[in-house]
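Participant: Quick one, structure for this:
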Amino acid sequence: MSKVLITGGAGFIGSNLAHALVDNNEVVIVDDLSMGKKENISDIDVTFYQHDVCDSSFMHRLLSEGHFDYIFYLAAVSSVADSVVRPLETHLVNQESVLDTLEYIRQNNLPIKKFLFTSSAAVYGNYPDFPKREDARVQPLTPYAIDKYASERFTIDYNKLYGIPTVAVRFFNVYGPRQNPNSPYSGVLSIVSKCLKNDDTFVLYGDGSQTRDFVYVEDVVNALIKISHLKIASTVFNIANGKETSLMSIINTYETVSGKQLKVKKEDSRNGDIQRSIADISKLKKIGFEPRWSLVDGLQKYWSYYLSL
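Facilitator: Predicted coordinates:
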C-alpha cells in the first residue's frame, strides 16, 4: 500500500482523486477549505489537515514525517479573475508553496516515487495555434497563468537538475460532481447547474462564442493516476477531452439534458478571459489513455448528482 499526499484534496478534483485512491492507498489531505469543502471527503477514510500550504514549517514537518510515495499538488487559488484582483496573495499559493515543497524534497533527499503538479490550459493564452500541443507556444496572460507556468517549469526542471521524479499536467475545463457552485470563481458548468436547478439567472461574460475543451472529472482522475505511475518524468501532459465546444453550445446541450431553460444575462468579457481553447491529447493517448465520457453522458451524470444534493 502506497502513501499519498494530496494538497487541495478537499476541493473539486482533489476530492474525486481521493475517492479513487483511498481503497488501495493511505491518503493524507491538506486543504485550508478556502475553496474546498470538508463534506467532499467526509465519507472516506483519510487523514485530513485543515491547513495552509504556504505555512512552510507545517509542510516541512508533514513531508519529513509522512514518508509519502506520491504527492499530487492540486492546492491553488484556481481563479483567473481572483489572481487579477489579488496577484501577490495568489502567487504565494500558486507558485511559492510549490517551489518550497520541491526544494524541501531536494534538500532532504526525500525518496518519493512521483511529484505531480497540476497546471492549467491558461498557460497557452490566445495564440492562434490549435489544437494546443504541450510543446506549443505559451502566452500566460494573467498572474494565475504566469504562476502555473512557472511552477510547472520548476517541477519539470527539478527532475532534470536534481533527479526528483516529477511530472506536470495541464487541466482544460474539468466538470463533474463536487464542484463548488457557490464560488463566483467556480467552473462555468457548476454555476450553470446551480442556475438551472434554482431558476436563477446565469451571467454570461462575452457573447457565448468562446470555446472550451470540457472533460469529465472521472476521466481526469484516471489520467492523473495513470500518469503518476509512469516511469516517465520531466514532462507535461494535457488532460482534456480533445473536443472543442462553444459556451452557448454546451448551455444548449445542458438545457436538453436537464429539460430546463436557462435564464441568461450577458455582460462584457472579463480581463484575461481566453476566447478559444482545445487540446491535442495525442501524447496522453500514447500512454494508453482514452477519455471515456462524452459531453452528453458527463452532463447527464453531473445533472443527476446535482439534483440529489
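
Participant: contacts and neighbour counts: CA atoms only from here.
Facilitator: OK.

Participant: Show the contacting residues for the residue most central in space within the chain.
Facilitator: By CA atoms, centre = their mean, the chain has its centre lying nearest to F171, at 5.4 Å. Taking CA atoms under 8 Å, 6 or more residues apart in numbering, we find F171 in contact with 118-121, 238-240.

Participant: Between these, which sits nearest R153?
Facilitator: Checking these against R153 with CA to CA, the nearest one is S119 at 9.9 Å.

Participant: Do I have it right that I164 meets R106?
Facilitator: Yes. With contact defined as CA atoms under 8 Å, I164 counts as touching R106 (7.3 Å).

Participant: Counting neighbours, go ahead and name the busier of those two.
Facilitator: A direct count of neighbours by other CA atoms under 10 Å for I164 and R106 places I164 higher, at 24 against 16.

Participant: Name the SS class of that one, please.
Facilitator: coil (DSSP: H, G, I helix; E, B strand; the rest coil).

Participant: repeat for the one 4 residues further on
Facilitator: On the three-state scheme (three-state DSSP), A168 is labelled strand.

Participant: How many neighbouring residues does it have?
Facilitator: For A168, the number of neighbouring residues by other CA under 10 Å comes to 29.

Participant: can you pull the contacts of it?
Facilitator: Contacts of A168 by CA under 8 Å, 6+ apart are 116-119, 152, 155-156, 234-237.

Participant: For PyMOL, what selects the buried ones among those?
Facilitator: A single PyMOL command is used to select the members of these judged buried by 16 or more other CA atoms under 10 Å:
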select buried, resi 116+117+118+119+152+155+156+234+235+236+237
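
Participant: could you say which helix or strand contains F72?
Facilitator: Per DSSP states H and E: F72 is located in strand 70-73.

Participant: list the helices and strands that strand packs on?
Facilitator: strand 2-7, strand 114-120 (3 or more CA pairs under 8 Å, 6 or more residues apart in numbering; DSSP states H and E).

Participant: if we can go back for a sec, the contacts of F171 into JSON lines, with extra columns for distance to D297?
Facilitator: Compiled in JSON lines, the contacts of F171 are given as follows (distance: CA to CA, whole Å):
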{"residue": "T118", "distance to D297": "25"}
{"residue": "S119", "distance to D297": "26"}
{"residue": "S120", "distance to D297": "24"}
{"residue": "A121", "distance to D297": "23"}
{"residue": "N238", "distance to D297": "21"}
{"residue": "I239", "distance to D297": "18"}
{"residue": "A240", "distance to D297": "16"}
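
Participant: Alongside the first, I'd like the structure of this one:
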Amino acid sequence: MSERICITGGAGFVGRLLAREFYNRHDVLVLDRLDFGINRFRPEELSRFELSRTDLRDAAGVAAALDRFAPDVIVHLAAAHFIPLCERAPGSAVETNVVGTANLLMACPPNCRFVFASSGAVYAPSQALHDESRSEIGPREVYGFTKLQGEQYVRYFAKLRGIASVVVRLFNVVGPGETNPHLLPEIVAQMKSGHTQVALGNLWPKRDYIHVHDAAAGFAAVALNGTVQAGETVTVNLGTAKQYSVEEMIAKLRSVSGYPLAVRHDPGRARAVDRPFLGAVIKEIWSRFGWAPRLTVDDAIRDLWRDPDLSDDLAERLGLAPSAMSLLPSCA
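Facilitator: You can find the predicted model right below:
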C-alpha cells in the first residue's frame, strides 16, 4: 500500500538513501535546509519526490508544509550531529535538535507514525552492549543531551496528541555519502589526496559501526512495519551488536585499500568526552519491525573506499576537490 512519507534531513547521509528506498513506491516529501546542496540527488531523481527547503526551527514553515502534504509517516532524521561542532555551538545544536523536533511534533497529524532518529549517545558509558529496556541513560556530551531531550518531547507529545511514535537509537553509520568530517571519511579523503600519515586522537574507543545502507533499511522497516498504537512510544536500537576500535578500523582500511598509512597519535585531537565502548543490543528492532543488518563493517569500508561520494561541501572542508576522489585505484 502506498503511503505519504515525509523525511526530514532527506538530503543527508542516511536520508538520501531512505528517500531512494521510498520514492518509487510511495509519495515522498523531503524537508531539508539543503546545507549540502540540491546536487545530493541526481537531476532525474528530483521529479520522483517533492523537495522543500525548510528549516525545522521555523515552526510556521514546518506546520504549513505538513498541513499541505498530510503525511502518514514522518521519519525525522534532520539534526546537528557532528559532535565537535555541537560542543563548539551548543545553542545551535539545541535549536536544531530540540526546538526543531518540538516544532515537528506540534505539526504532526494525530494519525501519523512519527519515527525519531535518536542516538546511542544517550546511554551512560558501559562495557556491556546497550539494551533499550535495561541500560542506564546518561549522555556525556551536548549531542547526546539534545537527543535525550528530543526523546522526551517525542514521548510527551505522543501521549498528548495521540501520535504513534518510535524512537530509534542509531549507532555509528559508515559508508559512502558522508556529509560531516567523521573519522573514516576524513582519513579516506586524506589517503586519496596522497597522504601517507594521519594524526589521530584516541585509538582505543570501540564503536558499533553500521553500514549506511543497513541504517536506511532499518528506518524503512520501522517506518512501515509492525504495529505501534496511537499514543505509544516504542524504543529500539539500530546497530549491529558488534564493536571495533579505531585501531581495528584503520587496519581494515589499510587491508581494503592496499595503501600504506602510518598513524601518529596526537593528544590534542583526543576527545575529553570519549567513552570506551558503545554498542547495541538489536533484538527489539527485529522482534518489533523485522529488521536485522545484512552488511558488515568490511562491506562499509570497502564501499567507502571504492566510492566515497562525499558531499561537495565536505570534500571542500577536507581540502579535496571532488574530482580528486578517484586519484588512487579502487579496491577490486
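
Participant: Next, the TM-score between them, please.
Facilitator: Superposed pair, TM-score by TM-score structural alignment, normalised by the length of the first structure: 0.90. Supporting alignment: 298 aligned residues with a CA RMSD of 1.9 Å.

Participant: quick one, which of the helices and strands packed on strand 70-73 of the first structure is nearest to S64 of the first structure?
Facilitator: Of all those, strand 2-7 comes closest under CA to CA, at 12.2 Å.

Participant: Show me what the closest one is in contact with.
Facilitator: Here strand 2-7 of the first structure makes contact (CA under 8 Å, 6+ apart) with 14, 18, 24-31, 53, 67-75.

Participant: Just give me the mean distance for that strand relative to the second structure.
Facilitator: Overlaying the second structure shows strand 2-7 of the first structure at a mean distance of 1.3 Å from the equivalent residues (mean CA distance after the TM-score superposition for the first structure).

Participant: Run the angle between that strand and strand 114-120 for me.
Facilitator: Angle, strand 2-7 of the first structure to strand 114-120, by axes from the mean of the first three to the mean of the last three CA atoms, to 10 degrees: 30 degrees.

Participant: quick one: buried residues of strand 2-7 of the first structure?
Facilitator: With burial defined by 16+ other CA under 10 Å, the residues of strand 2-7 of the first structure counted as buried are 3-7.

Participant: What span of the second structure is that strand aligned with?
Facilitator: Counting by TM-score structural alignment, strand 2-7 of the first structure pairs with residues 3-8 of the second structure.

Participant: Spell out the residue ranges of the helices in the second structure.
Facilitator: Using DSSP state H, the helices of the second structure run over residues 13-22, 59-69, 83-88, 90-94, 100-107, 142-161, 183-192, 212-224, 246-257, 283-289, 297-306, 312-317.

Participant: ok, the closest residue to W204 of the second structure other than its chain neighbours - how many residues close by?
Facilitator: Computed as CA to CA, 6 or more residues apart in numbering, the closest residue to W204 of the second structure that is not its neighbour in sequence is S245, at 5.5 Å. Neighbours of S245 of the second structure under the rule other CA under 10 Å: 18.

Participant: pretty sure A70 of the second structure contacts P109?
Facilitator: Yes. Counting by CA under 8 Å, P109 is a contact partner of A70 of the second structure at 7.1 Å.

Participant: Show me the common contact partners of those two, please.
Facilitator: With CA under 8 Å, 6+ apart, A70 of the second structure and P109 have no common neighbours.

Participant: distance of V167 of the first structure from I146 of the first structure?
Facilitator: V167 of the first structure sits 18 Å away from I146 of the first structure, going by CA to CA, to the nearest Å.

Participant: same check, this time on N25 of the first structure
Facilitator: N25 of the first structure sits 33 Å away from I146 of the first structure, going by CA to CA.

Participant: Between the two, tell me which one has more neighbours.
Facilitator: I146 (19 against 15).

Participant: Find the residue closest to the more buried one in space, skipping its chain neighbours.
Facilitator: According to CA to CA, 6+ apart, the nearest residue to I146 of the first structure is P140 (5.1 Å).

Participant: how many neighbours does that neighbour have?
Facilitator: 20.

Participant: cool, the one 4 residues further on as well?
Facilitator: Counted by other CA under 10 Å, the residues lying close to Y144 of the first structure total 29.

Participant: for it, what are its contacts?
Facilitator: 78-80, 83-84, 87, 90-91, 94, 122.

Participant: mind running it again at 6 Å?
Facilitator: Residues in contact with Y144 of the first structure (CA atoms under 6 Å, 6 or more residues apart in numbering) are 80, 83.

Participant: just F154 of the first structure next, same as before
Facilitator: Taking CA under 6 Å, 6+ apart, we find F154 of the first structure in contact with no residue.

Participant: And A64 of the second structure, by the same measure?
Facilitator: Shown in contact with A64 of the second structure (CA under 6 Å, 6+ apart): no residues.

Participant: Which residue in the first structure aligns with it?
Facilitator: Aligned by TM-score structural alignment, A64 of the second structure pairs with R61 of the first structure.

Participant: ok, back up a step: how close does the residue nearest to the centre of the first structure sit to S97 of the first structure?
Facilitator: With CA to CA as the criterion, F171 of the first structure and S97 of the first structure are 19 Å apart.

Participant: Show where the strand holding F72 of the first structure falls in the second structure, residue numbers please.
Facilitator: The aligned range for strand 70-73 of the first structure is 73-76, by TM-score structural alignment.

Participant: So what's the residue count around E89 of the first structure?
Facilitator: Around E89 of the first structure there are 12 residues (other CA under 10 Å).

Participant: Map it across to the second structure for me.
Facilitator: Using TM-score structural alignment, E89 of the first structure sits opposite S92 in the second structure.

Participant: Which residue is the nearest non-sequential neighbour of its match?
Facilitator: Using CA to CA, 6+ apart, the nearest residue to S92 of the second structure is C86, at 7.5 Å.

Participant: again with L278 of the second structure
Facilitator: Here the residue nearest L278 of the second structure, using CA to CA, 6+ apart, is R207, at 4.9 Å.

Participant: residue contacts, the aligned residue in the first structure for the one you found?
Facilitator: Aligned by TM-score structural alignment, R207 of the second structure pairs with R212 of the first structure. Residues near R212 of the first structure by CA under 6 Å, 6+ apart: 244-245, 277.

Participant: State the distance from R212 of the first structure to H91 of the first structure.
Facilitator: Distance from R212 of the first structure to H91 of the first structure, by CA to CA: 25 Å.
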